[in-house]
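Chemist: I would like the atomic coordinates for the input below:
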Amino acid sequence: DASAWYEPVYNDLGHLHQSLGQNYLDRVIKPAIRSAARSVVGRYTPEQLYSSKRDIIQDEIFIETKKILEKQYVQLNEILVRDVTLPATIKTAIERKLKQEQESLEYEFRLVTAQKEAEKVIIEAKGKAESNRILSASLTDKILQDKGIDATIKLADSPNSKIIVIGSGDSGLPLILGNQ
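Modeler: Okay, the predicted model is just below:
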């Protein structure tokens, strides 16, 4: 289904009516559009007609129709393809294929997203492992003992009731037992 914008070539209006008559729309314009449309449509697959190449097809129909009408005293200004009607089975098959392509693209997107998330987790884990390695290398028994003493002092200052046993344990640090 298409619309055509056309007008007679005004300098040749007499020739138009003399050779084609007043019914030049049905005698020349419609057959020219049909002929050009058949020629152009035959070059494309049903899927291209239905979706991806519609503007290109419209332009090609315009160009071919314009060539046909040049010698017919008619100036073609525009052709607009309003609708492409395909048999129901072909239309359904095309729609199913397009849906499957979209689902495939969505799946690929999810895979890429999952891969990037996995890479992020690996990078974070490597960072934590490196941090732990550095921390472990710098910790000595003396530092741990000092940290233990600081923790014992903070715990002793807290209002919670507790029992502190001094001198227990292999490290020589106080053993703290809490009562609540």
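
Chemist: Every contact and neighbour count from this point should use C-alpha atoms.
Modeler: Noted.

Chemist: SS state for residue 6?
Modeler: Under the three-state scheme (DSSP: H, G, I helix; E, B strand; the rest coil), residue 6 adopts strand.

Chemist: Can you report how many residues neighbour it?
Modeler: Residue 6 has 16 neighbours, counted by other CA atoms under 10 Å.

Chemist: same question, residue 175
Modeler: Neighbourhood size, residue 175 [other CA under 10 Å]: 14.

Chemist: Nearest residue to it in space, ignoring adjacent ones along the chain?
Modeler: Leaving aside its chain neighbours, residue 175 sits nearest to residue 165 (5.1 Å; criterion: CA to CA, 6 or more residues apart in numbering).

Chemist: quick one: that neighbour and residue 174 touch, right?
Modeler: Yes. Residue 165 is within contact range of residue 174, at 5.7 Å (criterion: CA atoms under 8 Å).

Chemist: Please generate a structure for the following sequence too, so the two can be compared:
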Amino acid sequence: MYVPYPQTKKSGKGKIAALAALFGFFILLVLSSSVVVIDQTEVGVVKIFGRVQEKPLHPGLHFVTPFVTEVVRMPVYEKTMEMIGEKHIKALTSEGLPVFFDMAIQYKVVPEKAPEVYSTLKNYEIWMESRIRAHIRDIIAQYKAEDLYTENRELIQADIERRLDEEFRPYGILITAVLIRNIDLPESVERAIQAKIEAKQEAERMQFIVQKERLEAERKKVEAQGIAEANRIIGESLRNNPEYIQWYYLQVLDDFAKSGNSVILVPVPGNFYPGVNVTSTPPLILPTTK
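Modeler: Model (predicted):
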């Protein structure tokens, strides 16, 4: 005899299990849609029904309205926009010479202004690149080609950084550094610039030599003045005390004679000997070597 009741009971349990599994999946889906984790290097731009909210989500765990909320992550760490290879910069100098060079622009997005950057610019790097190229061409046109090879390159980089910062800061993008690299000029222009730099270095070297000689002349002048002053003082001293030099000479003569050397006699004034008053000219004994 056929009894259907046990099959009906088994079928009911299967439906309950299926409903429980479906409910659990729905719960997981709701949780995954309502929990958002933001990394330390980014902020979250919140969109509800496609409308961008003013306040961003900062790093950490956040709960949002599921299904109707979308969170767009934007990096806020310092990034580098490379303009190299086919994207290198081409500009004309004040002399009308074409120059080619690579460039790196370092920048970062202000976290609090990330929603504004997203809503007004969205693909902001593409927007930035077009304006960067325009500003660089305008600035390079104010300088000579040789300025890119000399210390004026730092002035050019600072000028570009200032101009770009003025352009992008109101949008919430800060320019932190501008670097010019791999400058390419016509070979004849490079040779002319190199020759000019070498001539300038030679002129500076000669200026240094002239300055050195001028200082040496001043030193010798001061030294001569010192010697002259010393001689004047010694002369004044001898004029005030003539007996000293006479005594000193006789002392040297006596020491020389005691050593066994021969001497010769020459006439001297009568007042040469201190303390002796003679009217005739007594002999002066001068030493001579054997």
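
Chemist: Next, the TM-score between them, please.
Modeler: TM-score of the superposed chains, computed with TM-score structural alignment, normalised by the length of the first structure, equals 0.72; 168 aligned residues with a CA RMSD of 3.1 Å.

Chemist: show me what contacts the residue nearest to residue 175 of the first structure?
Modeler: Residue 165 of the first structure makes contacts with 174, 175, 176, 177, as judged by CA atoms under 8 Å, 6 or more residues apart in numbering.

Chemist: next one: residue 47 of the second structure
Modeler: Residue 47 of the second structure is in contact with 53, 69, 70, 71, 72, counting by CA under 8 Å, 6+ apart.

Chemist: Tell me the spacing between the spatially most central residue of the second structure and residue 20 of the second structure.
Modeler: Compute the mean C-alpha point of the second structure, and by CA atoms, centre = their mean the closest residue is residue 154, 8.6 Å away. Using CA to CA, to the nearest Å, one gets 69 Å for the distance from residue 154 of the second structure to residue 20 of the second structure.

Chemist: tell me, stretch 96-111 of the first structure lands on which residues of the second structure?
Modeler: Under TM-score structural alignment, the match for stretch 96-111 of the first structure in the second structure covers residues 195-210.

Chemist: mean deviation of the matching stretch from the first structure?
Modeler: Compared with the first structure after the fit, stretch 195-210 of the second structure shows a mean deviation of 1.4 Å (mean CA distance after the TM-score superposition for the first structure).

Chemist: And the residue nearest to the centre of the second structure, what's its match in the first structure?
Modeler: When the first structure is aligned by TM-score structural alignment, residue 154 of the second structure is paired with residue 55.

Chemist: That match sits in which helix or strand?
Modeler: Assigning secondary structure by DSSP states H and E places residue 55 of the first structure in helix 54-69.

Chemist: Check which residues of that helix are buried.
Modeler: Buried residues in helix 54-69 of the first structure, counted by 16 or more other CA atoms under 10 Å: 54, 57, 58, 59, 60, 61, 62, 64, 65, 66, 68, 69.

Chemist: list the helices and strands it packs on?
Modeler: On a contact count with 3 or more CA pairs under 8 Å, 6 or more residues apart in numbering; DSSP states H and E, helix 54-69 of the first structure meets helix 30-41, strand 74-81.

Chemist: For those, give me CSV that also has distance to residue 14 of the first structure and mean neighbour count.
Modeler: Below are these laid out as CSV (distance: least, CA to CA, whole Å; neighbours: other CA atoms under 10 Å):
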stretch, distance to residue 14 of the first structure, mean neighbour count
helix 30-41, 21, 17
strand 74-81, 12, 18
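
Chemist: which one of the ones you listed lies closest to residue 100 of the first structure?
Modeler: When these are compared by CA to CA, helix 30-41 sits nearest residue 100 of the first structure, at 25.0 Å.

Chemist: residues making contact with that closest one?
Modeler: If you take CA under 8 Å, 6+ apart as the criterion, helix 30-41 of the first structure is touched by 49, 57, 60, 61, 62, 64, 65, 68, 69.

Chemist: How about the contacts made by the second one?
Modeler: Under the criterion of CA under 8 Å, 6+ apart, the neighbours of residue 57 of the first structure are 40, 41, 49.

Chemist: same thing but 7 Å
Modeler: Listed by CA atoms under 7 Å, 6 or more residues apart in numbering, the contact set of residue 57 of the first structure reads residue 40.

Chemist: swap in the fourth one?
Modeler: Neighbour list for residue 61 of the first structure: 36, 37, 40 [criterion: CA under 7 Å, 6+ apart].

Chemist: want to throw those into TSV with distance to residue 133 of the first structure?
Modeler: Converted to TSV, these look like this (distance: CA to CA, whole Å):
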residue	distance to residue 133 of the first structure
36	76
37	74
40	70
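
Chemist: out of the residues you listed, who's nearest residue 77 of the first structure?
Modeler: Within the contacts of residue 61 of the first structure, the smallest distance to residue 77 of the first structure is 15.1 Å, found for residue 36 (CA to CA).

Chemist: biggest separation within the buried residues of helix 54-69 of the first structure, which pair?
Modeler: Pairwise over the buried residues of helix 54-69 of the first structure, using CA to CA, the maximum falls at 54 and 69, 22.4 Å.

Chemist: What lines up with residue 18 of the second structure in the first structure?
Modeler: Using TM-score structural alignment as the criterion, residue 18 of the second structure maps onto no position in the first structure.

Chemist: ok, now residue 219 of the second structure?
Modeler: In the first structure, residue 219 of the second structure lands on residue 120 (TM-score structural alignment).

Chemist: and its match, that one's in a strand?
Modeler: No. Assigned with three-state DSSP, residue 120 of the first structure falls outside any strand and is helix.

Chemist: Measure how buried the aligned partner of residue 87 of the first structure in the second structure is and give me the count.
Modeler: Under the alignment (TM-score structural alignment), residue 87 of the first structure maps onto residue 186 of the second structure. The local packing of residue 186 of the second structure (other CA under 10 Å) involves 11 other residues.

Chemist: Could you check how far residue 171 of the second structure is from residue 116 of the second structure?
Modeler: When distance is defined by CA to CA, residue 171 of the second structure is 7 Å away from residue 116 of the second structure.
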